[in-house]
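K.L.:
Okay, here's the prediction I keep looking at, along with the sequence it came from:
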Amino acid sequence: MMKYRLQIVTFFAVVIVVLLGSRGFAEKIDVVSVANIGEATGILRAEESGAPVPPADNSVSTASAMLGETAQLSPKPPFYRVTNDPLPEIGSESAIIFDVQSGEKYLDIASAKRWPIASLSKLMTAVVVYERLDLDSKIVLAKEDFADGDNPIFTAGETYKTRDLLKVMLVASRNTAANALARSYGYETFLREMNDKAKGWGMDNTNFDDPSGLSVSNQSSADDLLKLVRGVTSERPEIWKTTENAKVSIKDAETGKVRNFTSTNQFVSRRDFYGGKTGYTLEANGNLISVFLYGKRTIGIIVLGSADRFGDTEKLFTWFTNDFRTSN
């Protein structure tokens, strides 16, 4: 009887070993097939496309335990390329596509080239306004605020709250509003604050000569403007929120007269538009900073010196969303 019991126990032990061994083999097969899926389907792996590859992390349990804490502290993993579509033809002098959170670039066309940035300057003007001016203070428009290139909508002597002039400057790109904001603080001091902030953000190839961007001496590069976008996103995201508006209305603080303004940005009607700024002068041609939502992340696109800034940006964003996926 004892002999039969030993045989039964031995039989079940062998079965268990076989089952466990089979399971281990199956897991190895799955791992191999996943590793080779790119070759099997023709999809480029990240290292083949030239896109950055997130470092391998084998400490799964540790990473999972820290996820809630690190999610707020560290940029999410970058995007990886899944196709190899050719770049669209664009007419920009300079262009970049980048992940706003990490600063990772996915397209770089002459990004170090210095270029007149026109009204893109108003983003830094807005930063200094938020840092130095009382948004509820009142500003009386003066004759010196009126600049070439602005339609004569305002009249000297009109009074507006700082926050209202800020909205008009960002949405309708009014030079008069930018000049009035700077003058109310002290014009030269305001410009110094703009340039100091640029230096603080590492924008070493940038110069601001006026708060509106009309001066051809207001120059920067796509690389420096990437830093501006990241700085605004990190420190003053309310600026992007303002630029989402298709229209703004402001009221004279003394007479109650209402003035209406329309955005200069064609992308404000898009649901994936997070914010941006237009810029144009004869010397600069068309400039555009755009931030879009994609894959629960913010993607920045900057084009400088373009005859079709919105068309070029649309082409680049379409190319990126077709070619790249987020790794998380």
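P.N.:
Yep, that arrived.
K.L.:
switch to C-alpha atoms for all contacts and neighbour counts from now on
P.N.:
Fine.
K.L.:
What is the neighbour count of the residue nearest to F267 when sequence neighbours are not counted?
P.N.:
Leaving aside its sequence neighbours, F267 sits nearest to F273 (Cα to Cα, 6 or more residues apart in numbering; 6.4 Å). Residues near F273, counting by other Cα atoms under 10 Å, number 19.
K.L.:
Run through the helices of the stretch 201-328 of the chain in chain order.
P.N.:
Along the stretch 201-328 of the chain, counting by DSSP state H, counting those that start in this stretch, helices occupy 222-235, 238-243, 309-323.
K.L.:
and the last one, what does it pack onto?
P.N.:
Which is helix 309-323. Taking 3 or more Cα pairs under 8 Å, 6 or more residues apart in numbering; DSSP states H and E as contact, the helices and strands that helix 309-323 lies on are strand 285-294, strand 297-306.
K.L.:
what sits up against that helix?
P.N.:
Outside helix 309-323, the residues that touch it by Cα atoms under 8 Å, 6 or more residues apart in numbering are 81-85, 87-88, 90-92, 97, 266, 286-288, 290, 294, 301-303, 306.
K.L.:
and if we set it to 7 Å?
P.N.:
R81, V82, T83, N84, D85, P88, I90, G286, N287, L288, I301, V303 (Cα atoms under 7 Å, 6 or more residues apart in numbering).
K.L.:
Take this one as well and set it beside the first:
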Amino acid sequence: MKVNKKLFIFVLCFMLVSIVEFSIASEYNAPPVNGKSGILLESESGRILYSNNEHQRLPIASTTKIMTALLALEHGNLDEKVKVDKKSIGIEGSSIYLGYDEEISLKDLVYGLMLRSGNDSAVAIAIHVGGSVENFIEMMNEKAKEIGANNTNFTNPHGLHNDNHYSTAYDLALITREAMKNDEFKKICKTKLWVAERDINKYFYNKNKTLWQYEGGDGVKIGYTTKAGRCLVSSATKNGMQLISVVLDDYSWFNDCYKLFDYGFENYKPMVFYDKEQFIKNINVPNGKIEKLPVITENSLVLPLTEDELDEVKIIIDLPDNIKAPIKKGTAIGKIKVFKDGELMTSENLLAKKNIYEKGFWDKAVKFFKEKKLKK
């Protein structure tokens, strides 16, 4: 992948900064939405392109099931058979109509969870994966904190109302971004119809109209309760860019998400700053058996930018001139930081490309005599 040269302005310095959340919003005017809160986030970079009350804690209804599905995929075997516990029977709201002692695969349960929004499926998954609903809820909250969804608290695996069960548009976008890294999750979200291996109630149609109504729609999850209102987490991918849109308590939920998608795709383009493991610079290693250490990027970086923003971007490389051996391959040596209009957008590690061992006595002696000979 070729790097756009216009993006690069390299400056060398020696300060250290920590990785920060990249949430610089656009100066463009995004279309208004009708929900209590909302967000538009570019998936790869995590850049926020639009936000409104994105940190407001609100009930989230069945969008809860994004986390339930993610944990099922991370901790379960989809081919395993699950024997339905009586605690999973007769849960109010949306259902896949599980029967007592029914044996159903975890895969069918997850499809029933995400497409049909089965609350009974959510409880069956929780018991199977967590050992109990209570243990599974602990897993949900631990995962939320791990992702950085710090304004989220789960009290159940399905999203039926509880005053202490809440999240935010921002947190749901983070959770969805994490879930979308899982190929199986992406596949499930995009499935319009799933036929389960059971005798009755086996057709699961996806309730998320994004798959039919928006070009490039990836689905994700809808949710509704009287207290939460209409909640939608949706995703769309076009022109090499994936956007995640979240609206909470929004009567115009689908239309508002589509407006945000249009805004994002029309105004932003993914710009390649650098590739994964791209060479940056050689650093002197005076006491090393190899005296030059090649330094490379840890990851690739692609950021969504408007045309007007290109000239505001600078890349700063923080690396020492010299470093002492021994050095282990993959060790973080410095930072590569991207600034827009003076504000830090993102920061990534720069890594040692190879192992370099310290010179021994004979290495130093050979070097000494070679240098002495050259001087004569």
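P.N.:
It's in. Just so it is clear, the structure is predicted and the values come from calculations on it, not from any experiment.
K.L.:
Could you quantify their similarity as a TM-score?
P.N.:
Here the TM-score for the pair of chains, by TM-score structural alignment, normalised by the length of the first structure, is 0.70; 252 aligned residues with a Cα RMSD of 2.6 Å.
K.L.:
before we move on, the earlier item: now for the aligned residue in the second structure for the residue nearest to F267 of the first structure: which residues touch it?
P.N.:
The alignment partner of F273 of the first structure in the second structure, by TM-score structural alignment, is G217. Residues near G217 of the second structure by Cα under 7 Å, 6+ apart: T210, L211, S235, A236, T237.
K.L.:
And these, which is closest to S105 of the second structure?
P.N.:
Closest approach to S105 of the second structure among these (Cα to Cα): L211, at 25.0 Å.
K.L.:
Just give the nearest non-adjacent residue to T155 of the first structure, would you?
P.N.:
With Cα to Cα, 6+ apart as the criterion, T155 of the first structure has its nearest non-adjacent residue at 7.2 Å, and that residue is L141.
K.L.:
Report the contact partners of that neighbour.
P.N.:
Contacts of L141 of the first structure by Cα under 7 Å, 6+ apart are A156, G157, E158, T159, A180.
K.L.:
Tabulate the contacts of helix 309-323 of the first structure in TSV, adding columns for neighbour count and distance to K227 of the first structure.
P.N.:
As requested, the contacts of helix 309-323 of the first structure are exported to TSV (neighbours: other Cα atoms under 10 Å; distance: Cα to Cα, whole Å):
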residue	neighbour count	distance to K227 of the first structure
R81	26	24
V82	19	27
T83	17	28
N84	14	28
D85	11	28
P88	11	25
I90	18	23
G286	23	20
N287	29	16
L288	26	15
I301	27	12
V303	27	15
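K.L.:
Go ahead and build a ChimeraX selection from the buried members of the contacts of L141 of the first structure.
P.N.:
A single ChimeraX command suffices to select whichever of those are buried according to 16 or more other Cα atoms under 10 Å:
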select :158,159,180
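K.L.:
which of the contacts of L141 of the first structure line up with contacts in the second structure?
P.N.:
Retained in the second structure: A156, G157, E158, T159, A180, out of the contacts of L141 of the first structure (criterion both residues aligned by TM-score structural alignment, their matches' Cα atoms under 7 Å).
K.L.:
So which of those sit within strands?
P.N.:
T159 (DSSP state E).
K.L.:
which one among the kept ones among the contacts of L141 of the first structure gets closest to S119 of the first structure?
P.N.:
Checking these against S119 of the first structure by Cα to Cα gives A180 as the nearest, at 15.1 Å.
K.L.:
Just give the nearest non-adjacent residue to the counterpart of that closest one in the second structure, would you?
P.N.:
Matched to the second structure by TM-score structural alignment, A180 of the first structure sits across from A124. Spatial nearest neighbour of A124 of the second structure, chain neighbours left out: S88 (5.3 Å); criterion: Cα to Cα, 6+ apart.
K.L.:
which residues touch S121 of the second structure?
P.N.:
I96, L109, G112, L113.
K.L.:
Need the counterpart of the last one in the first structure.
P.N.:
Okay, so that is L113 of the second structure. L113 of the second structure maps onto M169 in the first structure, with residues paired by TM-score structural alignment.
K.L.:
Can you pull out the residues in contact with the helix or strand hosting that match?
P.N.:
Element membership for M169 of the first structure (DSSP states H and E) is helix 162-171. Helix 162-171 of the first structure is contacted from outside by 122, 126, 135-139, 174-175, 177-178, 242-243, 245, 248, 250, 263-264, using Cα under 7 Å, 6+ apart.
K.L.:
So which of those are in strands?
P.N.:
Among the contacts of helix 162-171 of the first structure, DSSP E puts K138, I139, V248, I250 in strands.
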